[in-house]
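In: Fold the following and give me the result.
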Amino acid sequence: MTTSSRTWFITGTSSGFGRALTEKLLARGDRVAATLRKTGALDDLKARHGDRLWIATLDVTDAVAVRGVVDRAFADLGRIDVVLNNAGYGLVGAGEEVSDDQIRHQIDTNLIGSIQVIRAALPHLRAQGGGRILQVSSAGGQIAFPALSLYHASKWGIEGFVEAVAQEVAPFNIVFTIVEPGATQTQFGSSLISAPPTPAYDATPVGDIRRAFAANAFPIVGDAAKMADAMIEVVTRDPAPKRLALGSDTYTMVRAALVERLTALDAQKDIALSVDADA
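Out: As a prediction, the model looks like this:
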């Protein structure tokens, strides 16, 4: 390794951002502890890069397994500089259409799974004097579309968790960045899980979104390789940005949502101030 190389722990590396990041990091001389659910998906990279690629099978919905794998990665590699929470998927369906099992699995994977990886890593990062954590969220952690309510719940939830924990661990030199990609050329669309449609929603925005996904009609402006490069580069920034918006669609939609939210808040300022207790 070169003096500037780093060691990364990345979840969800069998495809998409996780795979792209693992390839790029190994090519530049870094070490990667890669977790995945599909055994053998990184065998080609292991054959090429040997001991610089550490692989473990992990389902992030298994909290006991998360702790075991994270502990083992730190023990085997000695130091991990960057933890990158990437595992996740999308669930399509109106709030009343999705099943109880689908709700639980979406939250267990995208929200609780990410929380447990962070919780497992924090004691190690504290002990070594600090480190970076990149939490992959989405433009959907700041905005919302119909038919994606549970996905948005998971992404808005993990952003709130990170906002608070980042303040808790800042004294230990542990720094977070929330990564918010927009629509990207990855396999995210092919991994979507759909709830059985309810006919009442066919002629509503839920139906429109469902048909757009089925027809691949959403414009894809994000380049996955360029976004992976941006995630790698952001760990060199000091101070680290709290959020990293990736894609022109993310920038445009999130900015519009924030402006609308601020405008609505300002319009209610008199109500907010009027309910304070009398002096």
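In: When you work out contacts or count neighbours from here on, use the C-alpha atoms and nothing else.
Out: Will do.
In: any idea how far Gln142 is from Arg132?
Out: Arg132 is 22 Å from Gln142, where distance means CA to CA, to the nearest Å.
In: and what of Leu148?
Out: For Leu148 relative to Gln142 (CA to CA), the value is 13 Å.
In: Just give me the neighbour total for the residue lying closest to Thr13 once chain neighbours are set aside.
Out: Spatial nearest neighbour of Thr13, excluding adjacent residues (CA to CA, 6 or more residues apart in numbering): Arg19 at 4.6 Å. Residues near Arg19, counting by other CA atoms under 10 Å, number 20.
In: Go ahead and confirm Arg19 touches Ile10.
Out: No - shown here, Arg19 and Ile10 do not form a contact pair, counting by CA atoms under 8 Å, at 9.4 Å.
In: so where do the helices sit in the stretch 51-200 of the chain?
Out: 63-77, 100-106, 113-127, 149-169 (DSSP state H, counting those that start in this stretch).
In: check contacts around Ala34.
Out: With contact set as CA atoms under 8 Å, 6 or more residues apart in numbering, Ala34 has these partners: 9-13, 22, 53-56.
In: Please give the structure of this sequence too, so both can be compared:
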Amino acid sequence: MSDRIAIVTGSGQGLGEEIAIALAERGYKLALFGRTAAKIERVAARIGGGTLPIALDLTDPDAVRAAFNQVEDRLGALDVLVNNAATYVPFLIADATDEQIRTTIDGSLVSALYCIREAIRRMRPHGSGDIVSISSESVRYPAPLLSVYAAAKAGLAKIHEALRRELHDSGIRPMIFETGRIDSSSAGEHWPPEMVEEFMRRFETLGYSGPLARDAATARTLAATIVHMIESPRDAVFELVQMRAVN
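Out: This next block holds a predicted model:
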């Protein structure tokens, strides 16, 4: 796989970091996309081997185009895109600010669309490629305070469903990987304490405590599965993989 090029978004920590490392271990050349330069530079240093860190705002279409151009110029033709970046902030719809709604949709759906669009344009000329977008079990368990996030992830799944038709016979495989709790997730670490308390209270009151009670899957295991999806024989496709811890 030493001649294969992959982009991983949101690769500065957690699952994105583990996906990048797992691909690097298989010989892929990596471009790491993330908002915070220090985080992706740390991961690039950990991987080594000419890994390309690019700090950008994925909700800016011009920045996304420029980043994809830089990958092509520096590393070569793109083979794999893993859409891992998302915006995960809790709020009640009635109390939501304009910025909270727009930031969540842009960060979890629109940014992924910008990356998907650029990836397709670059994969089509060589008739092959894999696009994996990370989704969440919140699509099936739309939690209180995270309804817009769940809607964005559900929208991404529907886009992939349509893409399978749009990209028929193109050699490009769109895939959704849906996960539950992750051991290294940073989701919620920057939430105000009062919001965490409200989030947990509503989860309990409305009977959503089941998903929270499950064990967290390891990011390393999830990443290994995503690599397996990408490296599977090209006469078939993992359209949707749902994965979580055993217990």
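In: Report the TM-score for the pair.
Out: After superposition, the two chains reach a TM-score (TM-score structural alignment, normalised by the length of the second structure) of 0.85; 240 aligned residues with a CA RMSD of 2.8 Å.
In: right, and the helices of the stretch 51-200 of the first structure - which one's nearest Asp270 of the first structure?
Out: helix 149-169 (26.9 Å; CA to CA).
In: which residues in the second structure does that closest one align to?
Out: Per the alignment by TM-score structural alignment, helix 149-169 of the first structure matches residues 147-167 in the second structure.
In: Distance check, the residue sitting furthest away from the middle of the second structure against Val148 of the second structure.
Out: In the second structure, the residue that sits farthest from the middle, by CA atoms, centre = their mean, is Thr205; the gap is 30.0 Å. Remark: distance between Thr205 of the second structure and Val148 of the second structure (CA to CA) = 20 Å.
In: Can you tell me the element Leu262 of the first structure falls in?
Out: Element membership of Leu262 of the first structure [criterion: DSSP states H and E] is helix 248-267.
In: ugh, wrong one, Gly210 of the second structure
Out: Going by DSSP H and E, Gly210 of the second structure is in helix 209-213.
In: Could you pull up the contacting residues of the residue most central in space within the second structure?
Out: What sits nearest the mean C-alpha location of the second structure, by CA atoms, centre = their mean, is Asn84, with 1.4 Å. Neighbour list for Asn84 of the second structure: 8-11, 15-16, 133-134 [criterion: CA under 8 Å, 6+ apart].
In: how about 6 Å then?
Out: Residues in contact with Asn84 of the second structure, defined by CA atoms under 6 Å, 6 or more residues apart in numbering, are 9-10, 16, 134.
In: Then Ala87 of the first structure?
Out: 11-12.
In: Kindly state which residue of the second structure is aligned to it.
Out: Structural correspondence for Ala87 of the first structure with respect to the second structure (TM-score structural alignment): Ala85.
In: and if you look at Gln135 of the first structure?
Out: Checking with TM-score structural alignment, Gln135 of the first structure has Ser133 as its match.
In: With adjacent residues omitted, what lies nearest to that match?
Out: In space, Ser133 of the second structure comes closest to Asn83 once its chain neighbours are excluded; the distance is 4.5 Å by CA to CA, 6+ apart.
In: For that neighbour, the count of nearby residues, please.
Out: Counted by other CA under 10 Å, the residues lying close to Asn83 of the second structure total 27.
In: swap in Arg42 of the second structure?
Out: Residues near Arg42 of the second structure, counting by other CA under 10 Å, number 15.
In: repeat for His49 of the first structure
Out: Using other CA under 10 Å, His49 of the first structure has 16 neighbouring residues.
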